[in-house]
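Q: test case, fold it:
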Amino acid sequence: MTTQRTPPLTGVTVLELGSFMAAPFAAMQLADLGAEVIKVEHPAGGDPVRQTGPFLGTESSPFVRINRHKRSVALDLKSPDARPAFLRLVERADVLIENLRPGAMRRLGLGYEDLREINPRLVYASASGWGQDGPLANLPGLDIMAQARSGLMSITGHPGGPPAKVGVPICDLVCGLYLALAVTAALRERDRSGAGQYIDVSLFEAGASFAVWEAGKYFATGEVGGPLGSAHQSNAPYQAVHSSDGYVTIGATTPRNWQAFCEVLGLTRLLDDPHCADAFSRLQNRAELIETIETVTSTLSTAEIVDRLNKAGVPCAPIADYGEVFTDEHLTARDFFWDAQHPTLGPVRQLGSPMRLSETPVQRAAAGPVLGADTREVLLAAGCTAAEIDHLAASGAALTMNADGAATTSPAAAITPRR
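A: Predicted coordinates:
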């Protein structure tokens, strides 16, 4: 019988100076994998996502999900009083992740060159809109700008329609995933060399990296892709088609699937049609092909089409809204959703991690922390004295919590971090 071991990154300590999405999402991946993530936030308000609704009591519902498994230390890094405490955290850290505007950490004297003098084993990872150098580096960069410049918005939506972005902040999220992947690679390299290194990941390049089909076309032919609605760039039929009660997605792209698709829908005449003889021919004649297919699918319900095609082994799926996704039978059977405990909210439903490791599974523990909940405990463990922590709290350079969970200080107005 296999003994379940601790998550794979247990023993790794991560400092996160993150706001909004990319750095917090990256740190969440590492926390799921067992790393101790210490989220360093400004005492006056913390991560701006804390002010983003909807709210559960006084807590942000998005925040307690994207910041699960983390500990909150509230320090004002612009305060000279807080600097020694933060550097003590750096001395003991394996990783630092930040997504402030390029140059912001250097101006605080906390750039990579500064911190590696204190901890040469530190893996220092920065996420930004455009990267740490280049002509765009100093511009503010949000997900939609990265989607725009990376080409994603040029191929999203329907031909002739207005600009559309991907429905989720895809550049933010994938930048976070690349950041987490790079961190794990750098930790592996540190096992060999003993030295940390610097990591630079941008939303812009994360978005541009998706252009696999578009690059294959452009670098081969010079052709620039455009929006295709739900249709695939290089295959047909591979898109959403009308049913009698909505739409259904189909993907009959291999010879076997194409034959089964035609047989199930009573379109066997297409098997002998030279305009549909192979994948390239079907792509060239896509408009006429889809019109023919929809003469049949529009007479059948989505459920009927899915049932018939599933039985024939042809890829297909209904288009689910998130109310259906979050109650999905398959995801529920695979135990994807779970409840994280929060000190004031109780159980908080979570999206599961897609990473399923057989021997060292991801952890399922706490929801995102209350601001400053761990300041005192973490700083004491880092070597600060109780008197030093009390001084930081009294000066407003730190936020600490009483035993009953109440803040010991009332810092001035919040300072919103900038990317």
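
Q: okay, CA-based contacts and neighbour counts for the rest of this
A: Will do.

Q: endpoints of stretch 230-250, how far apart?
A: Across its full length, stretch 230-250 reaches 10 Å end to end, with C-alpha to C-alpha, to the nearest Å as the criterion.

Q: outside of that stretch, which residues touch it?
A: Applying C-alpha atoms under 8 Å, 6 or more residues apart in numbering, the contact partners of stretch 230-250 are 157, 213-214, 225, 251-253, 279-280, 282-283, 286, 289-290, 294, 297-302, 305-306, 314-319.

Q: can you pull the contacts of the residue nearest to the spatial centre of the chain?
A: The residue lying closest to the centre of the chain (C-alpha atoms, centre = their mean) is Leu173, at 2.9 Å. Residues near Leu173 by C-alpha under 8 Å, 6+ apart: Met21, Ala22, Phe25.

Q: following the chain past the longest helix along the chain, name the next helix or strand.
A: With DSSP state H applied, the helix covering the greatest number of residues in the chain is identified as helix 170-193. Using DSSP states H and E, the helix or strand that follows helix 170-193 towards the C-terminus is strand 198-202.

Q: elements contacting the helix or strand immediately after that following strand in the chain?
A: For strand 198-202, the succeeding helix or strand toward the C-terminus, using DSSP H and E, is helix 203-208. With contacts defined as 3 or more C-alpha pairs under 8 Å, 6 or more residues apart in numbering; DSSP states H and E, the secondary structure elements packing on helix 203-208 are helix 143-149, helix 170-193.

Q: same for the next helix or strand after helix 203-208, what does it pack against?
A: Helices and strands here follow DSSP H and E; after helix 203-208, the next one along the chain is helix 212-221. Helix 212-221 makes packing contacts with no helix or strand when contacts are defined by 3+ C-alpha pairs under 8 Å, 6+ apart.

Q: to check against the first, give me the structure of this:
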Amino acid sequence: MTDVESTEERSAGALSGIRVVDLSQIAAGPYATSLLGDFGADVIKVEPPSGDPLRQIDNAFGEGESAYSFSVNRSKRSVRIDVKSPDGRAVLDRLLAEADVFVISMRPAAARRLGLNYESVSERFPRLVYCSITGYGEDGPLVDRPGMDLLAQARGGTMGTTGEPGRTPVKVAPAIADFLGSYLACNGILLALRVRDRDGIGQKVGVNLLDGQVSLLPNLSVAYHRTGVPFRPQGGAQSNIVPYQVFETSDGWVVVACLIQKFWVTLCRAVERPDLVEDPRFSTNADRVRNRGELVPVLAALFAEHPTSHWMKILEAGDVPCSPVNALEDVFVDPQVVHNGMTLVLTHPRHGEVVTVNNPIHLGSTPAQPRGYPPDAGEHTDEVLAEYGYDTDQIRTLRAGGAVL
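A: I've put the predicted structure just below:
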């Protein structure tokens, strides 16, 4: 478990000196910028006067203080700006003039109406890396439709390939479309910054949730286009590898993953069924796939005889790829997760400890250093505006006119 308050001295992060103006909302954009902030980027979250709508999703920390919002908004500062007002837009433009990265998550038509589309922004700020995160892309038949995690999972094939055979399609519980979008946005932003370092000019980074989900299908796609046989949900199994699935034990579940022939042999030895290796029905993976209906019940009956801990001890000793199926509460006490330091503790001035997940990217010399806590909406408005040259009277005037809050 990593406590951000335990680090008294912080070295310069990999992205120290990079300024990010984050106009995105909900999950994909805010999580992307938090990850950048973990590595030292100065991230300024620009919220509308009412705050990011994600703040209202639940009341885990109080009204307008959702756990969801807390989970994706560390390592940044928050300002509230009415970018639809002339004075508010002028403030945003001053931020952009000194920024390296601008992140936005509006539908393209809305961005154009506000003059925040790439063409308008890049004309004034050509060195700016402009990252647009949308549901479906910058054009096409769905360009004006609202996009979100569930819709991307549904349209992009994730739900259609997940779940039990013949049952209702299943949503992946973690917001996989949003958070994959976060990582793709980070990757694109870093690539664009590298090109700017080389060529001296910014560019547009386009990420959409739908493409992210489709990009998860390479193995299923190639097989389908080669054979013409579409993949269908297999529950906890894999259609073209056997055994590569979850089995019920006497007290839970265990996953066995015989990806290559070597592991099929070690599995049979570990469970004391060497006869299965010699059985011609199960000699190769192709044989096992063809005779899945005969093999899987044999293994299922075997694993049902003992608890998960029994099988984990035996399988691990035999070098068989295996895992328990961790419930959420099990994940954070899993010995490897604990060892990897994937639990992060932030200290909030009102709520005390806020426990979340750590940054999963491990750099040797310039590691992630998550900092601060998820700020209140507009908590740093005065501080940030002062840094950008506004004096006390100017800030007071902007507040009085509703341009900033």
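
Q: follow-up on the earlier one: please say which position in structure 2 the residue nearest to the centre of structure 1 maps to.
A: In structure 2, the residue matched to Leu173 of structure 1 (TM-score structural alignment) is Phe179.

Q: now the residue nearest to the centre of structure 1: how far from Met145 of structure 1?
A: Distance check for Leu173 of structure 1 against Met145 of structure 1: by C-alpha to C-alpha, it reads 14 Å.

Q: do you have the helices of the stretch 201-350 of structure 2 handy? List them.
A: Along the stretch 201-350 of structure 2, the stretches classed as helices by DSSP state H, counting those that start in this stretch are 209-214, 218-227, 261-270, 274-278, 285-290, 292-303, 308-317, 328-331, 335-339.

Q: what range in structure 1 matches the longest one?
A: In this case it means helix 292-303 of structure 2. Under TM-score structural alignment, the counterpart of helix 292-303 of structure 2 in structure 1 spans residues 286-297.

Q: mean deviation (superposed) between that stretch and structure 2, please.
A: For stretch 286-297 of structure 1, the mean distance to aligned residues of structure 2 following superposition is 1.3 Å (mean C-alpha distance after the TM-score superposition for structure 1).

Q: picking that back up, of the contacts of Leu173 of structure 1, closest to Phe55 of structure 1?
A: When these are compared for distance to Phe55 of structure 1 (C-alpha to C-alpha), Met21 comes out closest, at 17.7 Å.

Q: just give me the neighbour total for the closest one.
A: Look at Met21 of structure 1: counted by other C-alpha atoms under 10 Å, it has 24 neighbours.

Q: ok, it touching Asp172?
A: Yes. Counting by C-alpha atoms under 8 Å, Asp172 is a contact partner of Met21 of structure 1 at 6.0 Å.

Q: pick the most buried one from the helices of the stretch 201-350 of structure 2.
A: For the helices of the stretch 201-350 of structure 2, ranked by mean neighbour count under the definition mean count of other C-alpha atoms under 10 Å, the leader is helix 209-214 at a mean of 23.

Q: against structure 1, where does that helix fall?
A: With TM-score structural alignment applied, helix 209-214 of structure 2 matches the range 203-208 in structure 1.

Q: which residues are contacting that stretch?
A: By C-alpha under 8 Å, 6+ apart, the surrounding residues in contact with stretch 203-208 of structure 1 are 127-131, 141-143, 146-147, 149-152, 170-172, 174-175, 178.

Q: neighbouring contacts of the match of helix 292-303 of structure 2?
A: Counting by C-alpha under 8 Å, 6+ apart, Ala236, Pro237, Val241, His242, Ser243, Ser244, Leu265, Leu267, Cys276, Arg282, Ile305 sit against stretch 286-297 of structure 1.

Q: what lines up with the fifth one in structure 2?
A: Just to be clear, that refers to Ser243 of structure 1. Ser243 of structure 1 maps onto Thr249 of structure 2 when the alignment is built from TM-score structural alignment.

Q: would you map the strands across structure 1?
A: Assigned by DSSP state E, the strands in structure 1 fall at 13-17, 36-41, 55-56, 59-60, 70-75, 95-98, 123-128, 198-202, 238-243, 246-251, 316-318, 338-342, 346-350, 398-399.

Q: what range does the second one cover in structure 2?
A: Alignment note (TM-score structural alignment): strand 36-41 of structure 1 is matched to residues 42-47 of structure 2.
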